[in-house]
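A.B. asks: sequence? don't have it. structure:
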């Protein structure tokens, strides 16, 4: 079995997730890349060879989480790193929001990471230098209008990160979060990207991947419970 670190990355088919897979693979990780967009995922991971496994992963499914963790351990012998990157961006004014829309955001953005942490816990506990990184958002730092569902789900993920960091520290598992600002990914349509770019450039997926790569690396061995904002100063500009 390889002694390389092994990461499970969600939302890996495109955007930030694909960039995280690329960066971790370049850093010597074996990777299980999961996403509901299976065709895109297979295309984006096709050139990595045996070092990356592409798997269908709906983060709201306990069964698919169990299968992804089992695949990592069966194929690579261990699981050292979990990157909860999958998320959905849902906008609606409060008057137009629905129970289904609100709950859907929470299920992917907060319940999903919880299910992943629980599914991976035994494997991470058994690994040396294990770590978890959750992708939060600047919406979990400052409020934005029409973001009640998305923003509150990311605030909840921020709280889950802190609670998990405290509970898992005695087991040697570090838990941190990145807080991306506006990033040029398919999650933001062209009109939104143009509007945001008028106030300063958008980040790139690779810049978020760089932050994640640091947090899961040995260079961050004394870092847990951290909240790393990667937004080009976006939240500093909000009145």
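C.D. replies: Received it, and whenever you're ready, just let me know what you need. Because the structure is predicted, anything quoted here is derived from the model rather than measured.

A.B. asks: can we go C-alpha only for contacts and neighbour counts from here?
C.D. replies: Noted.

A.B. asks: Quick check, central residue of the chain?
C.D. replies: In the chain, the C-alpha nearest the mean C-alpha coordinate belongs to residue 85, at 1.6 Å (CA atoms, centre = their mean).

A.B. asks: contacting residues around it?
C.D. replies: 9, 10, 11, 12, 16, 17, 134, 135 (CA atoms under 8 Å, 6 or more residues apart in numbering).

A.B. asks: out of those, which is most surrounded?
C.D. replies: residue 12 (33 neighbours; other CA atoms under 10 Å).

A.B. asks: How many neighbouring residues does the nearest residue to that one once chain neighbours are set aside have?
C.D. replies: Nearest residue to residue 12, sequence neighbours excluded (CA to CA, 6 or more residues apart in numbering): residue 18, at 4.7 Å. A total of 23 residues lie near residue 18 under the criterion other CA under 10 Å.

A.B. asks: Residue 18: what's it in contact with?
C.D. replies: Counting by CA under 8 Å, 6+ apart, residue 18 has contacts 11, 12, 44.

A.B. asks: Could I get the full set of strands for this structure?
C.D. replies: All strands of the chain, identified by DSSP state E, fall at 6-10, 30-35, 52-56, 81-84, 131-135, 174-180, 227-230.

A.B. asks: ok, residues contacting the fifth one?
C.D. replies: So the one you mean is strand 131-135. Outside strand 131-135, the residues that reach it (CA under 8 Å, 6+ apart) are 80-86, 113, 117, 124, 157, 161, 173-180, 212, 215-216.

A.B. asks: Also the second one?
C.D. replies: Identification of contacts with strand 30-35 by CA under 8 Å, 6+ apart yields 4-13, 21, 24-25, 41, 51-58, 68, 71-72, 76, 86.

A.B. asks: just how off-centre is it within its chain?
C.D. replies: Its chain's C-alpha centre and that of strand 30-35 lie 12 Å apart, by CA atoms, centre = their mean, to the nearest Å.

A.B. asks: Below is an additional structure, to be compared with the one above:
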């Protein structure tokens, strides 16, 4: 398969690149840093099945141009959009709108830009995979911007799934729980049931192979969050406050 992956220089995206290369697939690794793309290529030992593409998903013109060039050279069987950022709001009463702008620029509009760049040339039978987060399922403290951006892209992708059925393009959403990455290493709170990037990559690859419309892991954590959603709001707020205090 020809597989394009954004956010390919770190975390889940990087592990997916390495794992798909190990399986013999041709992978186009996309990132915004040439140095990090070069480091990825070195780690992959200059695998002949690896191509790199540099652009910043928050730059719409740059993203569209780069992805068009990628598709002129390759027919994409699978596109995995995993680029994203996380910033927390520490003072809810005096938050900076610019922080929300930055998070949405990457996590929502960056994904939208990428979808717009690849979708027109995607063929029947291809797969479009959008990585969101289980954070969208609960009103976590300080996560106003991050959780909202992931909820927005989850809805966008879900609606797109319905509209692309007639085109024969499958849209798959991925909702990870806590995954040990450089981004989550910066968190200063407890992260229950955190999994490794190897476990995350394996779960995503397995779900894509099976053609699942939605992939969520770890499953038990997902069940817990789904249960919490059913609790009265006052209980949810109390639980969220306890998380802030812990």
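C.D. replies: Arrived safely. Owing to the predicted nature of the structure, the values given are computational and were not obtained by experimental measurement.

A.B. asks: Next, the TM-score between them, please.
C.D. replies: With the length set by TM-score structural alignment, normalised by the length of the first structure, the two chains reach a TM-score of 0.85; 223 aligned residues with a CA RMSD of 2.0 Å.

A.B. asks: closest to residue 99 of the first structure among the contacts of residue 18 of the first structure?
C.D. replies: Closest approach between the contacts of residue 18 of the first structure and residue 99 of the first structure, by CA to CA: residue 11, at 23.9 Å.

A.B. asks: which position in the second structure aligns with that closest one?
C.D. replies: Matched by TM-score structural alignment, residue 11 of the first structure corresponds to residue 7 in the second structure.

A.B. asks: Likewise for residue 88 of the first structure?
C.D. replies: With TM-score structural alignment as the criterion, residue 88 of the first structure pairs with residue 85.

A.B. asks: which residues touch that match?
C.D. replies: Neighbours of residue 85 of the second structure in contact, by CA under 8 Å, 6+ apart: 103, 106, 107, 146, 183.

A.B. asks: Relative to residue 176 of the second structure, how far out is residue 187 of the second structure?
C.D. replies: Using CA to CA, to the nearest Å, residue 187 of the second structure is found at 16 Å from residue 176 of the second structure.

A.B. asks: re earlier: so can I have TSV of the strands of the first structure showing distance to residue 165 of the first structure?
C.D. replies: Formatted as TSV, these follow (distance: least, CA to CA, whole Å):
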stretch	distance to residue 165 of the first structure
strand 6-10	18
strand 30-35	23
strand 52-56	27
strand 81-84	13
strand 131-135	9
strand 174-180	5
strand 227-230	11
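
A.B. asks: now for those strands, which one comes closest to residue 143 of the first structure?
C.D. replies: Of all the strands of the first structure, strand 174-180 comes closest under CA to CA, at 13.5 Å.

A.B. asks: The closest one vs the second structure, average distance?
C.D. replies: Following superposition, strand 174-180 of the first structure is found to deviate from the second structure by 1.0 Å on average (mean CA distance after the TM-score superposition for the first structure).

A.B. asks: Could you give the residue range in the second structure aligned to that strand?
C.D. replies: Strand 174-180 of the first structure covers residues 170-176 of the second structure once aligned (TM-score structural alignment).

A.B. asks: Give me the residues contacting the matching stretch.
C.D. replies: Here stretch 170-176 of the second structure has contacts from 125-134, 154, 157-158, 160-161, 164, 200, 204, 208, 211-218, using CA under 8 Å, 6+ apart.

A.B. asks: Now, those that are in helices?
C.D. replies: If you go by DSSP state H, these have 154, 157, 158, 160, 161, 200, 204, 208 in helices.

A.B. asks: among the residues you listed, which two are most distant?
C.D. replies: 160 and 200 (24.0 Å).

A.B. asks: Okay, the nearest residue to residue 49 of the second structure once chain neighbours are set aside and residue 8 of the second structure: tell me how far apart.
C.D. replies: With sequence-adjacent residues excluded and distances taken as CA to CA, 6+ apart, residue 49 of the second structure is closest to residue 26, at 4.5 Å. Using CA to CA, we find residue 26 of the second structure at a distance of 14 Å from residue 8 of the second structure.

A.B. asks: Mind checking which of the contacts of strand 30-35 of the first structure are buried?
C.D. replies: 5-13, 21, 24-25, 41, 51-58, 68, 71-72, 76, 86 (16 or more other CA atoms under 10 Å).

A.B. asks: Next, count neighbours for residue 219 of the first structure.
C.D. replies: 10.

A.B. asks: if I look at it, how far off is residue 20 of the first structure?
C.D. replies: From residue 219 of the first structure to residue 20 of the first structure the distance is 17 Å (CA to CA).

A.B. asks: Can you find the partner of residue 42 of the first structure in the second structure?
C.D. replies: By TM-score structural alignment, residue 42 of the first structure lines up with residue 38.

A.B. asks: tally of neighbours for its match?
C.D. replies: 14.

A.B. asks: didn't residue 79 of the second structure look like it was pressed against residue 1?
C.D. replies: No - with contact defined as CA atoms under 8 Å, residue 79 of the second structure does not count as touching residue 1 (10.5 Å).

A.B. asks: so what corresponds to the residue nearest to residue 49 of the second structure in the first structure?
C.D. replies: In the first structure, residue 26 of the second structure lands on residue 30 (TM-score structural alignment).

A.B. asks: What of residue 129 of the second structure?
C.D. replies: Using TM-score structural alignment, residue 129 of the second structure pairs with residue 133 in the first structure.

A.B. asks: How about the contacts made by the counterpart of residue 54 of the second structure in the first structure?
C.D. replies: In the first structure, residue 54 of the second structure lines up with residue 56, judged by TM-score structural alignment. Applying CA under 8 Å, 6+ apart, we find residue 56 of the first structure in contact with 34, 35, 36, 37, 38, 64.

A.B. asks: Could you measure from the fifth one over to residue 10 of the first structure?
C.D. replies: Right, residue 38 of the first structure. 12 Å.

A.B. asks: between these two, what contacts are shared?
C.D. replies: If you check residue 38 of the first structure and residue 10 against CA under 8 Å, 6+ apart, no residue is contacted by both.
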